[in-house]
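> Whatever this is, show me its structure:
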Amino acid sequence: MADNALGRFLRARREATAPPTTERRRTPGLRRGELADRAGISVEYLTRLERGTDRSPSGQVLAALADALGMTADERIHLYRLVKAGSTCAPPPPPPLRPTVQALLDALAPTAAAVLDPAGDVLACTETFRTISGLGDERNVVRFAFSPAGKAHYPDWEQVAHDRAAALRAAADLGDHAASTLAFELSITVGEAFTSRYDAVGALPPATGTERWGAFLVAFETAYLSGGGENRLIVYFSQH
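Presented below is the predicted three-dimensional model:
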């Protein structure tokens, strides 16, 4: 991360945040101690972050700072991008989808169906899935579920959000790098609405059941594909 962009941004937001009192101060905004108390971290650690001597804070720390600073959704996304810009680790590209799996999807049309990787990325899907899923340009079902568009799309959002968080947690706990990276992202960009569900997961997500997508009630069945990678085929049967 060039020129300590993360530390500079945190300090600028701290200095732009209204202090808890109206007393006259020599410096604007919150003092480091006040922000550290709000975020539940030490002043020493906050100092290291602002000075750039520590450039690898956890998602929990960044989410706590974002909450303490009252960051907007756009500011949270910018904060995550600053951290991501400082990372030199790039995940390997996903293996190509087997032609037989694509042929299976083609045979399932016009039924809604999709192949997802462990992190929830849509690797391939039928046109019906694309139409009723609400994803639009988003290619990850977990990120979509925790977006404003996702919350509006799912009438039973609480249950859908719980299940998407559970699926991501299961993948991350099994060592999937993309799932862990997405969990880190959402802990910053979404905050407590995501972390409260992700941290509290106590069971695997359902492999079958029903969900409401907009005006559609869909029943789904999940089949895990052979060949490694833990990719799964999910078929959705519209009930309405």
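> Every contact and neighbour count from this point should use C-alpha atoms.
Fine.
> helix/strand/coil for the residue sitting nearest the centre point of the chain?
Residue closest to the average C-alpha location in the chain (Cα atoms, centre = their mean): residue 186, at 3.0 Å. Judged by DSSP: H, G, I helix; E, B strand; the rest coil, the three-state class of residue 186 is helix.
> Distance of the residue lying closest to it once chain neighbours are set aside relative to residue 124?
Ranked by Cα to Cα, 6 or more residues apart in numbering and with sequence neighbours excluded, the top spatial neighbour of residue 186 is residue 194, at 6.6 Å. The spacing between residue 194 and residue 124, counted by Cα to Cα, to the nearest Å, is 26 Å.
> another one to check against the first:
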Amino acid sequence: MSTPLGDFIRTKRDSVQPESLGLPERGRRRSPGLRRLDLAARAGISVEYLTRIEQGRDRNPSVSIVNALADALSLDPAERVHLRYLAKISGGECTAHPRPAPTSPAREVRPTIRETLRLLEPGIAAVSNRLGYVLAHTPGYASVMGASGLLDADAPNLTRYVFTDPAARTFFVDWDVIADEQAFDLWLAPSAEGSQWITSELGPLAGPDFTKRLNRHVVPARGVLRLDHPSGRRLDFNRETLELACDDQQLVVFLPADEATATSLEQLRRPGTGRLRAIS
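Next up is the predicted model:
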């Protein structure tokens, strides 16, 4: 049975073109990307050992092996962090002391974080957990997201909205990018591997496209967020994400990326513009 670590290494190997690493072209082959032979040689390990890692038969590679694979694949810093994280959780599946049963990420927002949101007004900011639940937000966030339908649910969830609401595909100009971001964040949730919510609720609703993205391990670049707002305005935002590590939550602040967006925001904040919701 494969592991997230093996899936990620195999996916990255398939995406690397040999010539980009200065390797000679070895003629046509059935699958794209880097051969196991070449990756193993670059990492200084045997092909048989690399095969065991990719297939999940060896779940505890040493730190030096993980780092060697990262170097061999020329991973960027974010991908290296993800590789080490996957090595940690894949190894945990095979230890003598089983990991604690998965717990649901906290949905309570600390009073000091709510006060931080208040101080950010009239800015656009929200607190969410790794499963995508929008736990609290500023009125400015509602002025942007309210008309999209995201906040209509009793428990708004951005991941569920992206994968199951057709409106999301027009609201997010770069829907594919946002879908990859939301799928990737599920790996970082405390219950990412065995969450009942993922397997029994989101998975059946979202379908195979969600499952494919989840297992592809695309580390998102998180560039400019581009929205096609229902009001007819185009909104572009830079995002700053602050990790609330002790809560397994994130505080995301949205900043206008250009003057046109800043002007449109002023218009959206006017009374009677869009559908507004109070802070969660």
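> Any idea what the TM-score comes out to?
The TM-score (TM-score structural alignment, normalised by the length of structure 1) is 0.54; 146 aligned residues with a Cα RMSD of 2.5 Å.
> Show me which positions of the longest helix seen in structure 2 end up buried.
Counting residues, the longest helix in structure 2 under DSSP state H turns out to be helix 77-92. For helix 77-92 of structure 2, a neighbour-count test (16 or more other Cα atoms under 10 Å) marks 79, 80, 82, 83, 84, 85, 86, 87, 88, 89, 90, 91 as buried.
> before we move on, the earlier item: what residues are up against the aligned partner of the residue nearest to residue 186 of structure 1 in structure 2?
Residue pairing (TM-score structural alignment): residue 194 of structure 1 is matched to residue 210 of structure 2. By Cα atoms under 8 Å, 6 or more residues apart in numbering, residue 210 of structure 2 lies in contact with 163, 183, 203.
> Residue 210 of structure 2: what secondary structure?
Here residue 210 of structure 2 is helix, with the state taken from three-state DSSP.
> quick one, helices of the stretch 51-200 of structure 2?
For the stretch 51-200 of structure 2, applying DSSP state H, counting those that start in this stretch gives helices covering 63-72, 77-92, 111-120, 139-145, 158-164, 168-171, 175-187, 196.
> Give the aligned range of the last one in structure 1.
Right, helix 196 of structure 2. Using TM-score structural alignment, helix 196 of structure 2 lines up with residues 181 of structure 1.
> mean distance, that stretch to its aligned residues in structure 2?
Its matched residues in structure 2 lie on average 3.0 Å from stretch 181 of structure 1 after superposition (mean Cα distance after the TM-score superposition for structure 1).
> Could you count how many residues lie near residue 187 of structure 2?
21 (other Cα atoms under 10 Å).
> Quick one: map it onto structure 1.
Matched across to structure 1, residue 187 of structure 2 falls on residue 169, judged by TM-score structural alignment.
> Distance of the nearest residue to that match once chain neighbours are set aside relative to residue 63 of structure 1?
Excluding its sequence neighbours, the residue lying closest to residue 169 of structure 1 (Cα to Cα, 6+ apart) is residue 198, at 6.3 Å. The gap separating residue 198 of structure 1 from residue 63 of structure 1 is 14 Å, by Cα to Cα.
> So which of these two has more stuff around it?
Taking other Cα under 10 Å, residue 198 of structure 1 and residue 63 do not tie; residue 63 has more neighbours (26 against 23).
> All good on my end, thank you.
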